[in-house]
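Peer 1: sequence unavailable; structure follows:
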């Protein structure tokens, strides 16, 4: 159940075993159960409320069924309503995984909400949950559950012989078509029911009310407010303010997916553009070449659909581009590193891809350590977090070899068109637009390949480079290990602080390694470039984003 991340399903954050006790760590829902709500507010029920409750439970079941999970115990006591009027399904205690045929078996159930096939311990499929949802919905519409009984034989007889009240007779503004929909879903024979909960949902919702209005009304009732600003005693006291919804709670799976894809597309576009602009085959008129724009668009589309595939494509193309310009060492290292990292750490997972792509994106403006910080924050596996940080370090080395000779900043505004700048020096002074800028990046006319490889060799020979590289890997691994150990907001904040300290120690160690005899503090830019990403991780942890995204 922990694989689910849906607003209508109570989140399971973790599970532990201590001594002889096994327990779940779950989301706390402040509010009430649907069972208690129906008991206390039976006279306040409206079609809008029914619509909201029904659609929320139906959506939760669709999510579970899409993961081949059957709930098998849908009932009002297992439906929670929080103070914002959100409906959440909980207690998957009887849930089972469906087999290849979509069937499973239950070890129990609740009389009144389980169909005959569940009572007979037969093979069950999604239509079992559909019947339970229909029974619960019928109870909301009619005000009674006719399937209650003292034992299973009587319950089975009640289902087979029940004289059901027509739901349309209980509401003045409901069409008779609702009766057929409900009776289809409540049929004792599963073959006569709707094939899926989605079909049941699509057929019933046109007869119910407005979902948004139902949520607002449900929130008002759960908060104990009756009528226009009056409390339950009718004394006219102002309605209590609804509790502030934590920022992390607004991060629904859809929002998180959109954010991940926006970041991935932006980073993949940057890396892909740098690689393709410098590709020798395109020549000077690269921006007027439709092939260039087609390839760049393809990289962006891949990143939007599957961030991990977009990361593979963009980094691999950059490796090929460097190699094509004669920078064989950084190009081949980057290409092979990309393939190895993707296969072992990022294949099928978006978190490592987003973390790695953030390296060039943030490194373009001097904050490349954001990549290991994000890797440590979002990746639960310590090995994958460390591998992603190591790959981010490899990318930083390759990009730094283009001119800055440093890992924290590769200065994208100056060095994105590295092949053209090298060619300008080779062609003579007349082709140089900005001699000062070019002189700072290219010191000779030996060609981009030789220059880049010389810078990379110089970086690798400096002990300080390895100090920074090691600090990235250690920071990501430590943050991931601490977060996995605690799985709480406070632990995430502590982990981010530890990561920040490790990054700062890395640049300090690099400054010492540059001159062991007379240590001087690292440059201001190096400190800022390490502290700011670390503090960004602290802020994200403080508002609960890493924990939410991990789920």
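Peer 2: All right, it came through fine. Keep in mind that what you see is a predicted model, and the values were worked out from it rather than measured. Residues are numbered from 1 along each chain as shown.

Peer 1: rest of the way, CA atoms for contacts and neighbours
Peer 2: Fine.

Peer 1: so which residues of the stretch 151-300 of the chain form helices?
Peer 2: 152-161, 177-185, 197-204, 211-222, 253-277, 290-305 (DSSP state H, counting those that start in this stretch).

Peer 1: may I see the buried residues of the third one?
Peer 2: Yep, that's helix 197-204 we're talking about. Neighbour counts over helix 197-204 (16 or more other C-alpha atoms under 10 Å) mark 197, 198, 200, 201, 203, 204 as buried.

Peer 1: now it against helix 177-185, angle please.
Peer 2: Calculated by axes from the mean of the first three to the mean of the last three C-alpha atoms, to 10 degrees, helix 197-204 forms an angle of 160 degrees with helix 177-185.

Peer 1: one more structure, for comparison:
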């Protein structure tokens, strides 16, 4: 049975915004569609709401569940605020724009630009995988550029997966949902809790003593690329650690995609973090070894992508 989302009611006003409806939530946050009161602009607001550490009282305030969770909740709230302030300074065409953050109701809120477009997960489900090499080589290099900026600011995304990638009108990809973002390097012992997306999270995110770093996000990138081919999430990394039954992409899909693309995906998805690319630059270089099978300019490639997504050029 699905757990009831502990969210604020539609119509609630917060710091110049009015909430329209909850869009979803995870272990650490609730996401709302909202509107700016003074100009009617649609926005997305993410609320720090760790459901294992906190609860909402009748006044809508978020507070620690008990004395045992008070320190972790307070530390998490502080980190969420610090990271929101950092994300607000990261401006990149392939990263969702965080343009405001504030404290209210005993917690912290992050305000992001609302984006129309096609969610990659929905597109993937409709197509049942089999996305072309042109698609992969069009969408993922710009995402890597945005991810590189995140890493350059000593931050990690830690929840890259198809549902956190949108394709804007015109074909440009956008990396969404920074609710799991953390600084690095650090061990899981120093983090507030585990953010796990089965199939996309590598083994170090399951391990309280595992060290996360750029290699963690790159595993998720590789897994997301593989999901675009297969149409579903890869095998859980914890199961792969115990007994790896995942057939390498270079073998499973060799008749449909270039060897260099498939080997790059396999490299990113190595179970051992030390065997993966350690930086976006390393991964990008490997991905660029072979050019598109059909030589296209970036503009024509994005045009083909837009046509595939929205039925027009």
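Peer 2: Looks like it came in fine. This is a predicted model, so every value here is computed, not measured.

Peer 1: reformat the helices of the stretch 151-300 of structure 1 as TSV; add distance to residue 3 of structure 1.
Peer 2: Putting these into TSV (distance: least, C-alpha to C-alpha, whole Å) gives the following:
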stretch	distance to residue 3 of structure 1
helix 152-161	33
helix 177-185	28
helix 197-204	20
helix 211-222	26
helix 253-277	12
helix 290-305	20
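
Peer 1: which of those sits closest to residue 510 of structure 1?
Peer 2: Set against residue 510 of structure 1 and scored by C-alpha to C-alpha, the helices of the stretch 151-300 of structure 1 come closest in helix 253-277, at 27.3 Å.

Peer 1: gap between that closest one and the chain center?
Peer 2: Its chain's C-alpha centre lies 15 Å from the corresponding centre of helix 253-277 of structure 1 when counted by C-alpha atoms, centre = their mean, to the nearest Å.

Peer 1: okay, and the strand or helix carrying residue 387 of structure 1 goes to which residues in structure 2?
Peer 2: Secondary structure from DSSP states H and E places residue 387 of structure 1 in helix 382-400. Helix 382-400 of structure 1 falls opposite no residue of structure 2 when the two are matched by TM-score structural alignment.

Peer 1: for stretch 189-207 of structure 2, which positions count as buried?
Peer 2: 191-197, 199-206.

Peer 1: repeat for stretch 58-68 of structure 1
Peer 2: 58, 59, 60, 61, 62, 63, 64, 65, 68.

Peer 1: can you check stretch 70-84 of structure 1 too?
Peer 2: For stretch 70-84 of structure 1, the neighbour count (16+ other C-alpha under 10 Å) marks 70-77, 79-84 as buried.

Peer 1: now swap in stretch 241-251 of structure 2 and tell me
Peer 2: Buried, per 16+ other C-alpha under 10 Å, within stretch 241-251 of structure 2: 248, 249, 250.

Peer 1: what's residue 112 of structure 1 aligned with over in structure 2?
Peer 2: Using TM-score structural alignment, the equivalent of residue 112 of structure 1 in structure 2 is residue 199.

Peer 1: in which helix or strand would I find its match?
Peer 2: Using DSSP H and E, residue 199 of structure 2 falls outside every helix and strand.

Peer 1: how close does it get to residue 206 of structure 2?
Peer 2: Going from residue 199 of structure 2 to residue 206 of structure 2 by C-alpha to C-alpha, to the nearest Å gives 12 Å.

Peer 1: secondary structure class for the counterpart of residue 48 of structure 1 in structure 2?
Peer 2: Aligning on TM-score structural alignment places residue 48 of structure 1 opposite residue 134 in structure 2. For residue 134 of structure 2, the assignment made with DSSP: H, G, I helix; E, B strand; the rest coil gives helix.

Peer 1: now render the buried residues of helix 197-204 of structure 1 as TSV, adding distance to residue 211 of structure 1.
Peer 2: Shown next, in TSV, are those (distance: C-alpha to C-alpha, whole Å):
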residue	distance to residue 211 of structure 1
197	18
198	16
200	16
201	13
203	15
204	13
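
Peer 1: return the closest of those residues with respect to residue 448 of structure 1.
Peer 2: Nearest to residue 448 of structure 1 among the buried residues of helix 197-204 of structure 1: residue 198, at 59.0 Å, using C-alpha to C-alpha.

Peer 1: how much space between residue 83 of structure 1 and residue 5 of structure 1?
Peer 2: For residue 83 of structure 1, the distance to residue 5 of structure 1 - C-alpha to C-alpha - is 20 Å.

Peer 1: just residue 52 of structure 1 next, same as before
Peer 2: Going from residue 52 of structure 1 to residue 5 of structure 1 by C-alpha to C-alpha gives 19 Å.

Peer 1: the more surrounded of these two?
Peer 2: residue 52 (26 against 20; other C-alpha atoms under 10 Å).

Peer 1: that one: which element?
Peer 2: Here residue 52 of structure 1 sits within helix 47-66, counting by DSSP H and E.

Peer 1: once aligned, what mean separation remains between that helix and structure 2?
Peer 2: Compared with structure 2 after fitting, helix 47-66 of structure 1 has a mean deviation of 1.1 Å; criterion: mean C-alpha distance after the TM-score superposition for structure 1.
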